[in-house]
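Visitor: pasting the sequence and the predicted coordinates here, then a few questions.
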Amino acid sequence: MNEKQLQRVSHDKAFIAALDQSGGSTPKALAAYGIKENEYNGNDEMFAKVHEMRTRIIKSPAFKADYILAAILFENTMDRKIDGELTADYLWNKKGIVPFLKVDKGLAELTDGVQLMKPMPDLADLLKRAVQRNIFGTKMRSVIKQTNRDGIKKIVKQQFEIGRQIAAAGLVPILEPEVDIHSENRAESEKILKEEIFKELSLLPSDLKIMFKLSIPEIDNFYSDLINGQTNIIRVVALSGGFSRQEANDKLSRNNGLIASFSRALAEGLYAQQSDNDFDTVLASSIKNIYEASIT
């Protein structure tokens, strides 16, 4: 583990940029960026287009370590280069931004009110490649749709089990048991989720370091006891979860110590057709607003 990166992730005031749209969500991300599906053919061209988008964001002068703590990459992005350097190396060497990797393979069908992660049979090989590519940590997402204790318990158990495997490979896992912001009884789901998280935390050795990526809670500062005083947790970050950027920022700013890890909200207002000046201006404004909401 890179100790300099660990110190930065643990203590610096900034937020995490999520640039990890995968195969299933890439067409939607490109469409929001102004690139229609008839402008590319097949996965190879699609991934080339999205890498161009991510490269433009990363190389922008607005995308800098003063505001951006880390960036979460998709596997395809990890394997590509920016100006002759692998993406993770470019992020750290040129920008001082810590690289993470999305490792899950998407969501399983809804069962017991939740969507677990699909099986990851190639995870060990992926983690080995991530270490070789100088990745610091990982991220993996599952979703809670309904207030079902059995389902939520399964979500948390799966996240921690795979998190242990990731930590054993020398990487810091971000556990992401998302609570759907549109679900009924969301506050009750979050209450059960936190109870199950604390049960699993009690079983971890004190030197095993993890992070959490959680939905911005229904009750302000609900996760303060995860953010403060837990030896295993080095950071708790928030996803925008379907809120507009303004709404997500407003809610985030009321949660002390919780920092952003936004994807769609970060790229909101960015278009392929913009001039570089307009693109950088919009991105700079977005980054500044998200940063300010993250340092409360």
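Guide: Great, that's in hand. Keep in mind that what you see is a predicted model, and the values were worked out from it rather than measured.

Visitor: hey, let's count contacts and neighbours off CA atoms from now on
Guide: OK.

Visitor: now do the buried residues in the helix or strand harbouring Asn249.
Guide: Secondary structure assignment for Asn249, by DSSP states H and E: helix 245-253. Applying a neighbour-count criterion of 16 or more other Cα atoms under 10 Å, one finds Arg245, Ala248, Asn249, Lys251, Leu252, Ser253 buried in helix 245-253.

Visitor: okay, one more to line up with it:
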Amino acid sequence: MNTKQLDRIHTGKGFIAALDQSGGSTPKALLQYGIQEDRYSNEEEMFALVHEMRTRIIKSPAFDSKYILGAILFENTMDRFIDGQATADYLWDQKGIVPFLKIDQGLAEPEDGVQLMKLIPGLDDLLKRAVQKHIFGTKMRSLIKEANPAGIQKVVEQQFAVARQIASVGLVPIIEPEVDIHSKDKQQAEKLLKQAISTQLAALDKDVKVMLKLSIPTEDNFYRDFIEDPHVVRVVALSGGYTQSEANDKLARNHGLIASFSRALSQGLSDQQTDEEFSTMLAQSTQAIYEASIT
């Protein structure tokens, strides 16, 4: 583990950029960016276009370590290059931004009010490659739709089981049990989630470090205990479908919680913009998300 990177994520001011839409969500991400589906005819062309979009974001002067602590990449992005340098190395060497990797393969079918992660075949190999490519940590998402104690228990147990495997190779896992912002019993689900996470944190070996990526809680500062937990490097928040201004308003009321936004970060960016317009828009977004993250 790179101690410089660990220190930056643990104590740095700023937020984590999520550039990890993948597979099924890639066409949606491209569409939001102004690239219609008729611009590509197969997966390879689609991924090439999405890499161009991400390269444009990463190389923009607005994508600055003054505001951004880390960036979460999709596996395909990790395997590609920016200006001849592996993406993770470019992020850290040229930008001073810590690279993370999304490792989940999407969600399983709904059961017990939740969606667990699909099994991750070849996880050992992926983690080995991530270490070789100088990735600092990983991210994996589950989804909680109802305040179902059995379902939430399963989500958290699965997340922590995989997290231990990730930590054993020297990477820092971001545990992401998202609570659907439209859930009719969101607050109750958060109470059950907090309890389940607390139990799992208490059972970790003392040297294991994790991060938590959680929906912005209904009750302000609800996750303060996690922010202070010695196992927890950082608690970050997902935007979860809120607009950027809604997400920022809610985030700003939670002290010590920082953003890890994807849609809310790329909101307003377009393939049709000049580089200057693009950078101006991205600068406005990073500034606003940064301000909400340092409260």
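Guide: Okay, I see it. Because the structure is a prediction, the values reported are computed rather than measured.

Visitor: work out the TM-score between the chains.
Guide: Structural agreement between the two chains, given as a TM-score (TM-score structural alignment, normalised by the length of the second structure), stands at 1.00; 295 aligned residues with a Cα RMSD of 0.4 Å.

Visitor: if we can go back for a sec, post-alignment, the helix holding Asn249 of the first structure versus the second structure, mean distance?
Guide: Overlaying the second structure shows helix 245-253 of the first structure at a mean distance of 0.2 Å from the equivalent residues (mean Cα distance after the TM-score superposition for the first structure).

Visitor: after that helix comes which helix or strand?
Guide: Tracing the chain past helix 245-253 of the first structure, the next element assigned as helix or strand by DSSP H and E is strand 259-262.

Visitor: now do that following strand: distance to the chain's middle.
Guide: Counting by Cα atoms, centre = their mean, to the nearest Å, strand 259-262 of the first structure is centred 8 Å from the centre of its parent chain.

Visitor: again with stretch 199-214 of the first structure
Guide: With Cα atoms, centre = their mean, you get 17 Å for stretch 199-214 of the first structure.

Visitor: stretch 272-285 of the second structure too?
Guide: Using Cα atoms, centre = their mean, the offset of stretch 272-285 of the second structure from its chain centre is 22 Å.

Visitor: what helix or strand is Gln187 of the second structure on?
Guide: helix 186-202.

Visitor: mean per-residue distance, that helix to the first structure?
Guide: Taking mean Cα distance after the TM-score superposition for the first structure, the mean distance separating helix 186-202 of the second structure from the aligned residues in the first structure is 0.4 Å.

Visitor: give me the contacts around the helix or strand just after that helix.
Guide: Using DSSP H and E, the helix or strand that directly follows helix 186-202 of the second structure along the chain is strand 210-215. In this structure, residues lying in contact with strand 210-215 of the second structure by Cα atoms under 8 Å, 6 or more residues apart in numbering are 163, 167, 172-181, 231-240, 260.

Visitor: what do you get for stretch 76-90 of the second structure?
Guide: Phe47, His51, Thr55, Val98, Pro99, Leu101, Lys133, His134, Ile135.

Visitor: got the buried residues for that stretch?
Guide: Of all the residues in stretch 76-90 of the second structure, those buried under the rule 16+ other Cα under 10 Å are Thr77, Met78, Ile82, Ala86, Thr87, Ala88, Asp89, Tyr90.

Visitor: kindly report the same for stretch 102-119 of the first structure.
Guide: Quick answer for stretch 102-119 of the first structure (16+ other Cα under 10 Å): Lys102, Val103, Asp104, Lys105, Gly106, Asp112, Gly113, Val114, Gln115, Leu116, Met117.

Visitor: how about these, which pair is most distant?
Guide: The most widely separated members of those are Lys102 and Asp112, with 24.8 Å between them, by Cα to Cα.

Visitor: do you know how far the closest residue to Phe74 of the second structure other than its chain neighbours is from Lys139 of the second structure?
Guide: Using Cα to Cα, 6 or more residues apart in numbering and skipping the chain neighbours, the partner closest in space to Phe74 of the second structure is Asp20 (4.4 Å). Remark: distance between Asp20 of the second structure and Lys139 of the second structure (Cα to Cα, to the nearest Å) = 9 Å.

Visitor: please apply the same query to Gln85 of the second structure.
Guide: Separation of Gln85 of the second structure from Lys139 of the second structure (Cα to Cα) stands at 23 Å.
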